[in-house]
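J.: Got a sequence here, can you model it:
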Amino acid sequence: MPLHVSPAPAPALRSVLTALGSPTAVREAPTPSLRSAEEPATAELPLPVHVLDGITAESGAVTRLTGWRFLIRSGGRSVAAADTVLTADGWAFSRFFEGPYIDSTERALHQAETLAQPYQPRLLSVPGLYMLALWLHGDCAADGAEGHPAATDLLVPLAPAPPGIAAHRPHRVAELLPVLTHRVTPVPLLGTPA
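T.: Here you go, the predicted structure:
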């Protein structure tokens, strides 16, 4: 089934396109692949980036939108990514970057396209575990900037994943949330009351 990619806010896309058109921004970016790209670069596949702020028994995963990420493609392949953030003046370009999450995101998106059910792709960052996952939201008509993971949504941990969590294996939120809860819950020190 095709993925239903939410459109990014127009100012977020404009800020990335402006940065791509700026020789200074591209030259100063820590992205050798983008700097050496011989063909024009385009910003594609905007994904809302949500951060897991906590996990509660009542509401499950508590998340908040922190930005939009675009894959930057040149010559038929992803060479970098661009992040935007919401500022007091609206959406603004934040940075270009590259690394293992670029290929991993692309691989997870291709995996998701083979699933029988349609999904809306998002990214979920779990800072306490240094983990990033492709979040496949079951409500394709939802605003990609809103909402929380539903129990039936899928999370696909991206590589590199934390030890004990398999990268590129889709998990229902209801299955993976208890594992994440256990991992991010601080362990009381010996001799201190729990």
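
J.: from here on, contacts and neighbour counts on C-alpha atoms
T.: Noted.

J.: secondary structure class for residue 183?
T.: helix (DSSP: H, G, I helix; E, B strand; the rest coil).

J.: That one: neighbouring residues, count only.
T.: 13 (other Cα atoms under 10 Å).

J.: Let me know the distance separating it from residue 175.
T.: 14 Å (Cα to Cα, to the nearest Å).

J.: Here is a second sequence; please produce its structure as well for comparison:
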Amino acid sequence: MEPMANENAALLNPAVAEGAALRPRSRKARADLNPGTVEALTRRLCDVLDAGDFYGRHASLPAAEKIGKLFLASAGDREQSEFNCSVSPKVRQQVPLLFQAMAGVMEERSGLLIQSSAEINGEGFGRGLLYSGRVILVLRSLRAGFPFPFTSVEKTIRYGAECIEEGLAFLDKYHELTSEHGLLSLEG
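T.: Model prediction:
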């Protein structure tokens, strides 16, 4: 805000000025992740990676090392994605694999069939989608490939777990809304 606007707000309402002074200037605080979701996503991502490891070369690796070797992008892949708006092949591989793993975890938790659809074009624009029937649970737009490519296991798992929790919360809310009036009441 402009300095003048801050002064006017302080004159009109002193509580606004106090609240603005106490508010820290940092990223929003992130909630702690559910350990069960983290473990399930790590396991499911390893299962998806094992499905693509046709000869089982990496089957004996621990989960973090397997994700690091088969899934994570290197610094060179990250630079390639940032150079002249093109997306590296590693990013184009990461997007559908992560959304498949998230769909698997949501299926385990909800007992419903959860499907994933993820696409990204050469310039990094696309979307990732998790849905059940006609209900869209998670929709993520990708702009210039952001937040991909992931270069650390922690960021990958945090992103996936947050999407899973968001989708399951929406699914619970959806069931609550349709339980009283039925499914047809929400159709437009």
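
J.: Quantitatively, what TM-score do the chains reach?
T.: After superposition, the two chains reach a TM-score of 0.26 (TM-score structural alignment, normalised by the length of structure 2), with 79 aligned residues with a Cα RMSD of 5.1 Å.

J.: Strands along structure 1, start to end?
T.: The residue ranges that make up the strands of structure 1, judged by DSSP state E, are 42-56, 60-74, 77-87, 90-97, 120-126, 131-137, 154-157, 171-172.

J.: need those strands in TSV with mean neighbour count, can you?
T.: Shown next, in TSV, are these (neighbours: other Cα atoms under 10 Å):
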stretch	mean neighbour count
strand 42-56	19
strand 60-74	21
strand 77-87	20
strand 90-97	19
strand 120-126	23
strand 131-137	25
strand 154-157	27
strand 171-172	18
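
J.: just checking, residue 27 of structure 1 touches residue 35?
T.: Yes. When contacts are counted by Cα atoms under 8 Å, residue 27 of structure 1 is listed as touching residue 35 (5.9 Å).

J.: quick one, what contacts residue 127 of structure 2?
T.: Each residue near residue 127 of structure 2 by Cα atoms under 8 Å, 6 or more residues apart in numbering is listed here: 118-120, 139-142.

J.: So residue 138 of structure 2 is in contact with residue 162, correct?
T.: No. Taking contacts as Cα under 8 Å, residue 138 of structure 2 lies outside contact range of residue 162: 10.3 Å.

J.: ok, back up a step: mind putting the strands of structure 1 into CSV with distance to residue 104 of structure 1?
T.: Below are the strands of structure 1 laid out as CSV (distance: least, Cα to Cα, whole Å):
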stretch, distance to residue 104 of structure 1
strand 42-56, 14
strand 60-74, 12
strand 77-87, 11
strand 90-97, 14
strand 120-126, 12
strand 131-137, 9
strand 154-157, 9
strand 171-172, 16
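
J.: Nearest approach to residue 12 of structure 1 belongs to which of these?
T.: strand 90-97 (5.0 Å; Cα to Cα).

J.: re the thing from before, which of the contacts of residue 127 of structure 2 sit farthest apart?
T.: 120 and 139 (13.4 Å).

J.: Between these two, point out the one with more neighbours.
T.: residue 120 (21 against 16).

J.: Can you name the element that comes right after whichever helix or strand residue 4 of structure 2 is part of?
T.: In this assignment (DSSP states H and E), residue 4 of structure 2 forms part of helix 3-12. Counting by DSSP H and E, the element after helix 3-12 of structure 2 in chain order, helix or strand, is helix 14-22.
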